[in-house]
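Participant: pasting the sequence and the predicted coordinates here, then a few questions.
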Amino acid sequence: MLSILKDLNHYRSFLICFLLLNCNKEQQQLQKIKGYALGTSYSISYIASELNPEVLIQRVDSIFEVLNNSLSTYIPDSDISKINKGDSLLVVDEHFAKVYQKASEVWEQSEGFFDPTVGALVNAYGFGPGKSIKKVTDKKRDSLLILTGWSKTKLTREHTIKKVNPAIYFDFNALAKGYAVDVLANYLKSKSLESYLVEIGGEILAQGKSPKFQGFWKIAIDDPLQDDERKFIRTVTLKNEALATSGNYRKFAVDEDTGLRIAHSINPKTGLAIPSKVLSASVKAPDCMTADAYATALMVMPLEQSQKLIDSKPDLEAYWIVSDSLQGIRELFSKSFTN
């Protein structure tokens, strides 16, 4: 999973995770707020309006607090934490329900390669809030796979969560950041803003046109083979749409015995956390939660299968960076991809 949700009550200035390229001499006044939330940096840019930046910061703060209390596995008394501990009577809020429903959709479309019940394995490999295991043996992995399987869970009409096994552990980090982007964007839209860009940890939604560009917003995608100096491999134009990128090149663990990297994108079918030839996957979609979820799925699915999936979705576009011993580093694009 790309990011870890954390409970943070104070948001501080932090480096934003995208590059804005100045392409237009004619500048309008651009307001920007930025800080730290959900375990990563965030930034909101918008054309100046009557919306007071201080008021916006307060509202953003309250939105993050609500989302943390619903979806953060790092808060012991959040809704998701209570459910992970076996609470079957808790009535979840609209945020949890929407994320659950989107997860169900992408789980089905990806044929199970996207599965937020992989949380027990996420913890075991050291990527979650739970206690990690020094070495995940085949026997231990098999026992944790029993706790994996989206079909073993259900959102009831009463908005409670039923699980076949109470030890099944949800981890929504693969789409929670994207959902938070959508919630913030909807708030800006409710305030009659027509042009803005919302970014949380590299997951982005852009609306309208940027005063810094000649037209629509432009976003730079990280080079997955960059060294200490940050580099970008491609610039993508967003036309009232979202972009999410998933990759194993930044977040990984190292096996103490072998020295090999352990990828944080875990295959829910095998329980393995082994890097594939896909270095990163970026998805454009009408909303950021969808883009976020599918970007994660593409990191786990076999490459050809993931390409067929995206090409079957007219509202999705995808861009892969892959590496293999024969052809080296390559860029691949879905049939509908526009730059």
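Facilitator: Structure's in. What do you need?
Participant: from now on I want contacts and neighbour counts done on CA atoms only, so please keep to that.
Facilitator: Will do.
Participant: other SSEs contacting the helix or strand where residue 121 lies?
Facilitator: Here residue 121, judged by DSSP states H and E, is contained in helix 119-124. Under the contact definition 3 or more C-alpha pairs under 8 Å, 6 or more residues apart in numbering; DSSP states H and E, helix 119-124 sits against helix 138-145.
Participant: in this protein, which spans are helices?
Facilitator: Residue ranges of the helices in the chain, as given by DSSP state H, are 53-71, 79-84, 94-109, 119-124, 138-145, 173-190, 288-300, 303-311.
Participant: for the ones you listed, give me JSON lines that also has distance to residue 221.
Facilitator: Formatted as JSON lines, the helices of the chain follow (distance: least, C-alpha to C-alpha, whole Å):
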{"stretch": "helix 53-71", "distance to residue 221": "25"}
{"stretch": "helix 79-84", "distance to residue 221": "31"}
{"stretch": "helix 94-109", "distance to residue 221": "24"}
{"stretch": "helix 119-124", "distance to residue 221": "26"}
{"stretch": "helix 138-145", "distance to residue 221": "34"}
{"stretch": "helix 173-190", "distance to residue 221": "16"}
{"stretch": "helix 288-300", "distance to residue 221": "13"}
{"stretch": "helix 303-311", "distance to residue 221": "19"}
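Participant: circling back: can you give the contact residues for the helix holding residue 121?
Facilitator: 128-133, 136, 141, 144-145, 147-148, 168-171, 264, 266, 271 (C-alpha atoms under 8 Å, 6 or more residues apart in numbering).
Participant: and if you look at stretch 318-336?
Facilitator: With C-alpha under 8 Å, 6+ apart as the test, stretch 318-336 has contacts from 224, 277-284, 307, 310-311, 314, 316-317, 337.
Participant: among those, the buried ones, what's the ChimeraX command?
Facilitator: Filtering the contacts of stretch 318-336 down to the buried ones (16 or more other C-alpha atoms under 10 Å) takes a single ChimeraX command:
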select :224,277,278,279,280,281,282,283,284,307,310,311,316,317,337
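Participant: putting a second one here so we can go through both:
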Amino acid sequence: MGLIYKILLALLPLFLFSFFREEPPRLYLVHGYAQGTDYHISYYAKDSLVTRGQVDSLLQVIDSSMSLYKPYSQIARFNAGVSGLSIDPHFARVMKRSFEIYKDTQGKFDVTVGPLVQAWGFGPKPVTTFPDSTALKEMMKYVGMDKLQLKGNLLTKTHPEVRIDLNGIAQGYSVDVVANYLSHKKIKAFVVEIGGELRIRGPKPDGSPMRIGIEGPSETVDAEPVIRHTIRLNAGAITTSGNYRKYLQKGGKRISHLINPKTGYPLDNQLISVTVYAEDAITADGYDNAIMAMELEEALAFVSAKKKMEAYIIYRRRDGSVADTLTTGFRKMLLQ
């Protein structure tokens, strides 16, 4: 008995270690389709805490609020209305941030470009012709966020023809909603991606940072986009706005889906794409389109003056060749 007791006593620490040892978190992947695009979520946890059904439910609520492709959505009802509408908290949060970015970018970000987006063929209805200068001049009468007012949850407009389009910011907000849901579930390491807009939280369980590939156009015309850089980070959001993927062809010229709210015409400057880093995706997503409307030096100066914002910019030189540049903070995130 004494020998057996000694053996059991010797094995006890090993038994206790095996019994109480925590299993390391596993990688879970969730894929789906929403808001007209794919979404991909990866997270580390000890159990499956977030499912596709839960994510779809979150995104359906947002679509019912701000999707132009849902005739029953609140944004569709507002656009069809005469004066205003009481909107839900999702819609109100996005509008509040939109007003802030509109002011900060001196109108380069403007959610009232809805009629212009539609006129140039990028709205929910197909078009057969592009607008002429007369038609654009008429539409421009109703463009400008000074024609909107938000008081509490009441959104009003000064004229029935004022219409809004939140596609330039709502997807970033959707990413934040899903990311916040994962955080609420006590998930400490994840990547949420919807339509190329990302929110990251890290590090991974092994202590390594998250790695994100930054896409851009190929050097060859009409070739598939390529991964131009890889960054590593443990917190924040990354979004990209560009004119090399979504466009229409008019003769030998590409028509960008990004509309200049100052002129009514599609953007036609040297910038090809802008990738923005910010603390949350609604901020990054809201600013990336506005930065695309700037000239290169203006864009770099604008971002450099912002706290907790960085940018990677791909542009076209005067000779037609493609080049890129980035802010100091973005350079520090690059995987060497």
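Facilitator: Cool, got the structure. Quantities reported herein were computed from a predicted structural model and do not represent experimental measurements.
Participant: pick out the most distant pair among the contacts of stretch 318-336 of the first structure.
Facilitator: With distances taken as C-alpha to C-alpha, the most widely separated pair in these is 224 and 314, at 27.1 Å.
Participant: what's residue 309 of the first structure aligned with over in the second structure?
Facilitator: Alignment note: residue 309 of the first structure maps to residue 302 in the second structure; criterion TM-score structural alignment.
Participant: what about the aligned partner of residue 127 of the second structure in the first structure, how many residues nearby?
Facilitator: The criterion is TM-score structural alignment: under it, residue 127 of the second structure has residue 132 as its aligned partner in the first structure. Residue 132 of the first structure: 16 surrounding residues under other C-alpha atoms under 10 Å.
Participant: any idea how far residue 132 of the first structure lies from residue 120 of the first structure?
Facilitator: According to C-alpha to C-alpha, to the nearest Å, residue 132 of the first structure and residue 120 of the first structure sit 10 Å apart.
Participant: go on, residue 101 of the first structure?
Facilitator: 21 Å.
Participant: of these two, who's got more company?
Facilitator: Each of residue 101 of the first structure and residue 120 has its neighbours counted (other C-alpha under 10 Å); residue 120 has more, 26 against 14.
Participant: that one -> the second structure?
Facilitator: With TM-score structural alignment as the criterion, residue 120 of the first structure matches residue 115.
Participant: roughly how far does that match sit from residue 292 of the second structure?
Facilitator: 20 Å.
Participant: what do you get for residue 103 of the second structure?
Facilitator: 16 Å.
Participant: quick one, which of the two is more surrounded?
Facilitator: Comparing residue 103 of the second structure with residue 292 by neighbour count (other C-alpha under 10 Å), the higher total belongs to residue 292, at 29 against 14.
Participant: now check the first structure for the residue matching the more buried one.
Facilitator: Under TM-score structural alignment, residue 292 of the second structure pairs with residue 299 in the first structure.
Participant: what residues are up against residue 196 of the second structure?
Facilitator: Counting by C-alpha under 8 Å, 6+ apart, residue 196 of the second structure has contacts 239-240.
Participant: quick one: what's aligned to it in the first structure?
Facilitator: Aligned partner of residue 196 of the second structure by TM-score structural alignment: residue 202.
Participant: how far away is that match from residue 68 of the first structure?
Facilitator: With C-alpha to C-alpha as the criterion, residue 202 of the first structure and residue 68 of the first structure are 18 Å apart.
Participant: what's the match for residue 271 of the second structure in the first structure?
Facilitator: Residue 271 of the second structure maps onto residue 278 in the first structure, by TM-score structural alignment.
Participant: and for residue 103 of the second structure?
Facilitator: Using TM-score structural alignment, residue 103 of the second structure sits opposite residue 108 in the first structure.
Participant: try residue 329 of the second structure
Facilitator: By TM-score structural alignment, residue 329 of the second structure lines up with residue 336.
Participant: ok, how many other residues are close to that match?
Facilitator: Around residue 336 of the first structure there are 15 residues (other C-alpha under 10 Å).
Participant: what about the helix holding residue 121 of the first structure, how far off from the second structure?
Facilitator: Average distance, helix 119-124 of the first structure versus aligned residues of the second structure after superposition (mean C-alpha distance after the TM-score superposition for the first structure): 0.3 Å.
Participant: for that helix, buried residues please.
Facilitator: Here helix 119-124 of the first structure shows 119-124 as buried, counting by 16+ other C-alpha under 10 Å.
Participant: next one: that helix to chain centre, how far?
Facilitator: Its chain's C-alpha centre and that of helix 119-124 of the first structure lie 17 Å apart, by C-alpha atoms, centre = their mean, to the nearest Å.
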